[in-house]
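Trainee: give me a model of this one.
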Amino acid sequence: MTTATCDHIARHTRPAPPHDVPALQRQGWALRLAALVLIAGLAACGDKAGKPAAPQGPAQVGVITLQPQQQQLDTTLPGRTRAYLSAEVRPQVSGILQQRLFTEGAMVQRGQALYQLDDRSLRAALASAEAALAKAEASARTLEATARRNAELVKIDAISRQAHDESQAAAAQSRADVGVARANLETARINLRYSRIEAPIAGRTSLSSVTPGALVTANQASALTTIVQLDPMYVDFTQSSTELLQLRRDWEAGRYQKVDGNQARVRIRLDDGSDYPHEGRLQFAGMIVNDTTGTVTLRAVLPNPGGVLMPGMYVQALLPTGLASDALLIPQQAVSRDLTGRANVLIVNSDDVIEKRPVELARALGSRWLVDSGLKAGERLVVDGFQRVKPGDKVSPQVVDLNAGQGGAKLPSAPEDGKRPAPANGQSVDIAAPRAGAPK
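Mentor: Presented below is the predicted three-dimensional model:
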């Protein structure tokens, strides 16, 4: 780039000198024009903000029509699982443990060998008992032969009556000695058989409390292992006597129908909240109230083919207590409470006007309330759009399907122009939160 070119660029890019009046005038006019444009924009925005909003139609709310239905009533009671059969294995003879013959936690059959004790002393005791029996039998044969001879001799007065009586007594005593020896022999055989500890019932074993080489004693306090039968299983749970009395009053008043008497079906909910797939039967209902807790103990029997239930698990028993023939169920989100805790709902009357109605609720059934009083079949209950209405407002009710989709039914948002499309009669629409900027 030449020096002349650089001078040309510098001359055209440097600011105008103070004496260049036309350039300064042009810059001032540009600033004034920008200020006028800004003022005009602000005035236009002010006019637009001051313009009144377009009138909106009646607020749109989601409603359902109450229909009576037959509803089974369940009582949820806490309980614990119990083994159907349980046996603690203890030694019946003393000895040194030689061998464990089962796998801990495995299934065993009744009569299966679990432990083997050192049986040498027991075998020696058995041999001694056998010898004692043989000795007693030999002595008995001699004494009985003597008694028979003396019985013949006494007839011809060859011996005295005293000698005869003594020989007869000796023979009887020898027979008793034989009986004692035989009993001792049977005891020795039983003790030898007890040196091989067997399972008293079929079931699953727990951990072993001893290892080979340990000394065990007859009828010791600590069990060697425990065997439990897991199929079927017991579930013991308790119910308040107050609840039982109230339930009987409801039955007598005809509000609920009794279900299957004392052979009612019982469902189980596990500690993690999942439902147990197999139903059980109520086997026993206690008739004595615990004077400390005021409860009655109930017992159910459930099949346990997969071994899911284990003894000592905490579960919830769902016990059917009655049948409501004309039950009205409402979603829990439709209920609000005032400062006194009283439950209220909003309904849409025949003139499409919101009314506030106090209700009495009996119990919660999942995500719904069982209505005791305050509502009638055929009334339209507001289940969505509470924030947009108040009692006395004219509304546009839209039928809602609460089972539509996993996220529940939702109302469509209002369009930009404020107009609300009306769905076809009886058609379910989605319920959604109001669009930002929509009228309350």
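Trainee: from now on I want contacts and neighbour counts done on CA atoms only, so please keep to that.
Mentor: Will do.
Trainee: run a quick neighbour tally on residue 440.
Mentor: Number of residues near residue 440 (other CA atoms under 10 Å) recorded here: 10.
Trainee: so it is in contact with residue 390, correct?
Mentor: No: with contact defined as CA atoms under 8 Å, residue 440 does not reach residue 390; the gap is 10.0 Å.
Trainee: what ranges does the stretch 1-150 of the chain have for its strands?
Mentor: Here the stretch 1-150 of the chain has its strands, by DSSP state E, counting those that start in this stretch, at 59-65, 69-89, 95-100, 107-108, 113-117.
Trainee: contacts for the shortest one?
Mentor: Outside strand 107-108, the residues that touch it by CA atoms under 8 Å, 6 or more residues apart in numbering are 102, 199, 202, 203, 204, 205.
Trainee: same thing but 6 Å
Mentor: By CA atoms under 6 Å, 6 or more residues apart in numbering, the residues outside strand 107-108 that reach it are 202, 203, 204.
Trainee: quick check, nearest of those to residue 10?
Mentor: Nearest to residue 10 among the contacts of strand 107-108: residue 204, at 101.5 Å, using CA to CA.
Trainee: tell me which helix or strand that closest one sits in.
Mentor: strand 203-205 (DSSP states H and E).
Trainee: that strand: how far from the chain's middle?
Mentor: Chain-centre distance of strand 203-205: 24 Å, with CA atoms, centre = their mean, to the nearest Å.
Trainee: cool, stretch 364-379 as well?
Mentor: How far stretch 364-379 lies from its chain's middle: 26 Å, per CA atoms, centre = their mean.
Trainee: please give the structure of this sequence too, so both can be compared:
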Amino acid sequence: MATLKAFDADVLSAKAAVQSARINLEYTKAASPVPGRVGISQVTEGAYVQASNATLMATVQQLDPMYVDVLQSSNDLLRLRKALGSGELGRDKEGRARVKLLLDDGTEYAQEGALQFSDVSVSPSTSSVTIRAIFPNPNGILLPGLFVRARLVEGSKSDAILVPQPAVTRNSKGEATAFVVGAGDKVELRVLETGRTVGSDWLVLDGLKAGDRVIMNNLQRIRPGAAIKPVPMPATGPATAATASADTQKR
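Mentor: Predicted structure coming up:
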């Protein structure tokens, strides 16, 4: 009976050894914790890999959906939050701000994304905050590290005034100013409150009204109160302030 029990113990020990070998064999297969595409292998076949040293074998990238991180100034972030609260920004079905992408070659990405969240800290050196948008990427067009431009989808503003950037200068106080054709075709200097840039124009929040004629040319030669002979320029759109090319009169 003692010999029989010893043989039974040997059988159980052999089964335990087989199970242990199966477990160790599974450790030779590295399973990715996330779905995606694997990059270039960092080790060669047959190389010794240790779990204790955390040897990097390859990197798996999740390509769908894709996250887009954008640096935004703290002032723009405050404006963005106000726009979201007031409903000026377009939202998706889940109430998130809609975002579009411009690829590096200038073309627009076909899929529309949504603003997901912003970082909780501001960089003290650049006064900027990282905000993240999420985009579907079913065709794998977006790749990690790709340079893109994000554009928030906003609502339209019918009474907006856009002024070409060359017509806006800064005074000694850092205020935005523009020369305007006043009464009697005399030059007036207006202090403007500008919002943000829209293409090549400034969005003017205050200081101009519909019908004002902004001077575009000869800005170095004119002075406030000087009589000029304005020459109308073609308007760029219905939301743009009227512009004029000013020729100074000889006295």
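Trainee: quick one: list the elements packing against the top helix by length along structure 2.
Mentor: Longest helix in structure 2 by number of residues (criterion: DSSP state H): helix 2-26. Counting contacts by 3 or more CA pairs under 6 Å, 6 or more residues apart in numbering; DSSP states H and E, helix 2-26 of structure 2 packs against no other helix or strand.
Trainee: in it, what counts as buried?
Mentor: For helix 2-26 of structure 2, a neighbour-count test (16 or more other CA atoms under 10 Å) marks nothing as buried.
Trainee: likewise for stretch 47-65 of structure 2?
Mentor: 62, 63, 64.
Trainee: just stretch 283-296 of structure 1 next, same as before
Mentor: 283, 285, 295, 296.
Trainee: all helices of structure 2, in order?
Mentor: Under DSSP H, structure 2 gives helices at 2-26, 74-86.
Trainee: select, out of those, the one closest to residue 58 of structure 2.
Mentor: The closest of the helices of structure 2 to residue 58 of structure 2 is helix 2-26. By CA to CA, the value is 18.1 Å.
Trainee: list the contacts of the closest one.
Mentor: By CA under 6 Å, 6+ apart, no residue outside helix 2-26 of structure 2 reaches it.
Trainee: quick revisit: matching residues in structure 2 for the strand holding residue 204 of structure 1?
Mentor: Mapping strand 203-205 of structure 1 onto structure 2 (TM-score structural alignment) gives residues 36-38.
Trainee: check what contacts the matching stretch and list those residues.
Mentor: 59, 60, 61, 62.
Trainee: could you redo the last one with a cut-off of 7 Å?
Mentor: 58, 59, 60, 61, 62, 63 (CA atoms under 7 Å, 6 or more residues apart in numbering).
Trainee: export those to a markdown table and tack on distance to residue 122 of structure 2?
Mentor: Converted to a markdown table, these look like this (distance: CA to CA, whole Å):
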| residue | distance to residue 122 of structure 2 |
| --- | --- |
| 58 | 33 |
| 59 | 30 |
| 60 | 30 |
| 61 | 28 |
| 62 | 27 |
| 63 | 28 |
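Trainee: out of those, which comes closest to residue 82 of structure 2?
Mentor: Comparing the contacts of stretch 36-38 of structure 2 against residue 82 of structure 2 with CA to CA places residue 63 closest, at 32.0 Å.
Trainee: please say which position in structure 1 that closest one maps to.
Mentor: Residue 63 of structure 2 maps onto residue 230 in structure 1 when the alignment is built from TM-score structural alignment.
Trainee: now for that match: which residues touch it?
Mentor: So residue 230 of structure 1 contacts 83, 84, 203, 304, 307, 310 (CA under 7 Å, 6+ apart).
Trainee: among these, name the buried ones.
Mentor: Among these, those classed as buried by 16+ other CA under 10 Å are 83, 84, 203, 304, 310.
Trainee: pull the contacting residues for the counterpart of the fourth one in structure 2.
Mentor: Going back to what we said before, that points to residue 304 of structure 1. Under the alignment (TM-score structural alignment), residue 304 of structure 1 pairs with residue 137 in structure 2. By CA under 7 Å, 6+ apart, the contact set of residue 137 of structure 2 is 63, 64, 65, 66.
Trainee: residues contacting the third one?
Mentor: Residues counted as contacts of residue 65 of structure 2 (CA under 7 Å, 6+ apart) are 134, 135, 136, 137.
Trainee: likewise residue 135 of structure 2?
Mentor: 65, 66, 67, 111, 112, 113, 114 are the contacts of residue 135 of structure 2 under CA under 7 Å, 6+ apart.
Trainee: ok, of those, which one's closest to residue 85 of structure 2?
Mentor: Nearest to residue 85 of structure 2 among the contacts of residue 135 of structure 2: residue 114, at 15.9 Å, using CA to CA.
Trainee: just checking, the closest one touches residue 134?
Mentor: Yes: using CA atoms under 7 Å, residue 114 of structure 2 makes contact with residue 134 at a distance of 5.6 Å.
Trainee: what about those two, which has more around it?
Mentor: Higher neighbour count among residue 114 of structure 2 and residue 134: residue 114, with 23 against 19, using other CA under 10 Å.
Trainee: what's the counterpart of the more buried one in structure 1?
Mentor: Under the alignment (TM-score structural alignment), residue 114 of structure 2 pairs with residue 281 of structure 1.
Trainee: where exactly do the strands run in the stretch 1-150 of structure 2?
Mentor: Using DSSP E, counting those that start in this stretch, the strands of the stretch 1-150 of structure 2 run over 37-38, 60-61, 66-73, 98-102, 113-118, 128-135, 149-152.
Trainee: turn the ones you listed into JSON lines, including distance to residue 213 of structure 2.
Mentor: Shown next, in JSON lines, are these (distance: least, CA to CA, whole Å):
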{"stretch": "strand 37-38", "distance to residue 213 of structure 2": "57"}
{"stretch": "strand 60-61", "distance to residue 213 of structure 2": "54"}
{"stretch": "strand 66-73", "distance to residue 213 of structure 2": "32"}
{"stretch": "strand 98-102", "distance to residue 213 of structure 2": "34"}
{"stretch": "strand 113-118", "distance to residue 213 of structure 2": "38"}
{"stretch": "strand 128-135", "distance to residue 213 of structure 2": "36"}
{"stretch": "strand 149-152", "distance to residue 213 of structure 2": "30"}
